[in-house]
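Chemist: need coordinates for the below:
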Amino acid sequence: MTSAAERPLLFLDVDGPLIPFGSSSDHPRAAAAAAVGAADRGNPLLARLDPGIGARLMALGCRLVWATTWMEEANRTVAPRIGLPRLPVMGWPAADAEEGPRGLHWKTRALVEWAGGRPFVWVDDEIGTMDRLWVTAAHPGPSLLHRVDPARGLEDSDFHTLAGWLDTVTGD
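Modeler: Model prediction:
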């Protein structure tokens, strides 16, 4: 059983999981927002954010952490639109940092280091086989690397997968 202080971390990417890349016709919110001129500060893709997704993420009971190149901009621009509070933001390795094995995502080692052995979920659209292998070998705690279809973003099936894994880890 995991205590509240030991809640699993959930590392969250923005582009792909929260802002899907599929066509506007696939995203009714985006089409409706565009129709009323909601292209926001030069980034019309922000209209694709689901305003209710923050509540669904919070309901998972994880400690949410931005794991995105948006960095602090995720707190200023994305969080208020989806109902999230200010979240911690992952720092990324310097561009000249040591490279990992071929196929290892540049985020992977930093996420494992931040987790420090604690259970974690990583939600991203760029997770691959090498990331899974590396985390299995390098991280002593439970982990779920959940790849989201970037054309669709987080969907009900993703939330079912996340909640199911979290139930097995936390004993809830």
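Chemist: from now on I want contacts and neighbour counts done on CA atoms only, so please keep to that.
Modeler: OK.
Chemist: show residues contacting the one helix or strand Ala33 maps to.
Modeler: Element membership of Ala33 [criterion: DSSP states H and E] is helix 28-35. In this structure, residues lying in contact with helix 28-35 by CA atoms under 8 Å, 6 or more residues apart in numbering are Ser24, Ser25, Ala39, Pro44, Leu45, Ala47, Arg48, Leu49, Asp50.
Chemist: compare with the first, here's sequence two:
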Amino acid sequence: MTSAAERPLLFLDVDGPLIPFGSSSAHSQPATADVSTPVDQGNPLLTRLDPGIGARLVALGCHLIWASTWMEEANETVAPRIGLPKLPLVEWPDVCAEEGPRGLHWKTRPLVERANGRPFIWVDDEISAMDRQWVAASHSGPSLLHHVDPTKGLQDADFSALAGWLRSLVPR
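Modeler: Got it, this is the predicted structure:
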């Protein structure tokens, strides 16, 4: 992976992978200085963000893209708390132009379109077997649809799986 244009894309959801839905006591992190924004007010789930996870995501060497309904709020609120720069985001269509098969996630088609044949990883807590099947049939490049346990968020095992898949892309 030499240039930014050649790096795999990593589409990243916020709720579930970065903000786990499990017990808040298991995920509370000490507040970091000078990263509070007006959007923070009234959102106690932001304390579940791991301030070190951004560095781990950057270390994967992918082109990171928000794939979340948080949209620009992910850059304003989440990114500074986890040590990420402002990231591009997927602009979701107002309505899906075509209905997909039953069980296909509404994000799947726009992510494949955005990848446009490039290798990509999709990290989300709502990925199904139908999404995997549809991507395998509709995307010409390599892909990894990585389901994250929403009660735990991204864990060491998840990062190992992502890094292993990325290593498999490198020709030997």
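Chemist: kindly provide the TM-score of these chains.
Modeler: Laid over one another, the chains give 0.91 as their TM-score (TM-score structural alignment, normalised by the length of structure 1), with 164 aligned residues with a CA RMSD of 1.6 Å.
Chemist: if we can go back for a sec, mind checking how far the helix holding Ala33 of structure 1 is from the chain centre?
Modeler: With CA atoms, centre = their mean, to the nearest Å as the basis, helix 28-35 of structure 1 stands 23 Å off its chain's centre.
Chemist: in it, what counts as buried?
Modeler: By neighbour count with 16 or more other CA atoms under 10 Å, helix 28-35 of structure 1 contains the buried residues Arg29, Ala30, Ala31, Ala33, Ala34.
Chemist: so how far is Asp50 of structure 1 from the last one?
Modeler: Okay, so that is Ala34 of structure 1. According to CA to CA, to the nearest Å, Ala34 of structure 1 and Asp50 of structure 1 sit 14 Å apart.
Chemist: kindly report the same for Asn75 of structure 1.
Modeler: Using CA to CA, we find Asn75 of structure 1 at a distance of 15 Å from Asp50 of structure 1.
Chemist: swap in Asp96 of structure 1?
Modeler: 36 Å.
Chemist: quick one: which of the two has more around it?
Modeler: Ranked by neighbour count (other CA atoms under 10 Å), Asp96 of structure 1 and Asp50 place Asp50 first, with 19 against 6.
Chemist: all strands for structure 1, in order.
Modeler: 9-12, 63-66, 120-124, 143-147 (DSSP state E).
Chemist: out of the ones you listed, which one sits most buried?
Modeler: Using mean count of other CA atoms under 10 Å, the stretch among the strands of structure 1 with the greatest mean number of neighbours is strand 120-124 (a mean of 24).
Chemist: who's in contact with Leu154 of structure 1?
Modeler: Residues in contact with Leu154 of structure 1 (CA under 8 Å, 6+ apart) are Pro17, Leu18, Val148.
Chemist: tell me which of these persist in structure 2.
Modeler: Retained contacts for the contacts of Leu154 of structure 1 in structure 2, judged by both residues aligned by TM-score structural alignment, their matches' CA atoms under 8 Å, are Pro17, Leu18, Val148.
Chemist: considering these, which possesses the most neighbours?
Modeler: Result: Leu18 is most packed of the kept ones among the contacts of Leu154 of structure 1 (other CA under 10 Å), 26 neighbours.
Chemist: that residue contacts Ala151, correct?
Modeler: No - in this structure, Leu18 of structure 1 is not within contact of Ala151 by CA atoms under 8 Å, at 10.4 Å.
Chemist: could I get the full set of helices for structure 2?
Modeler: Counting by DSSP state H, residue ranges of the helices within structure 2 are 24-27, 53-59, 72-73, 79-82, 108-115, 129-138, 156-169.
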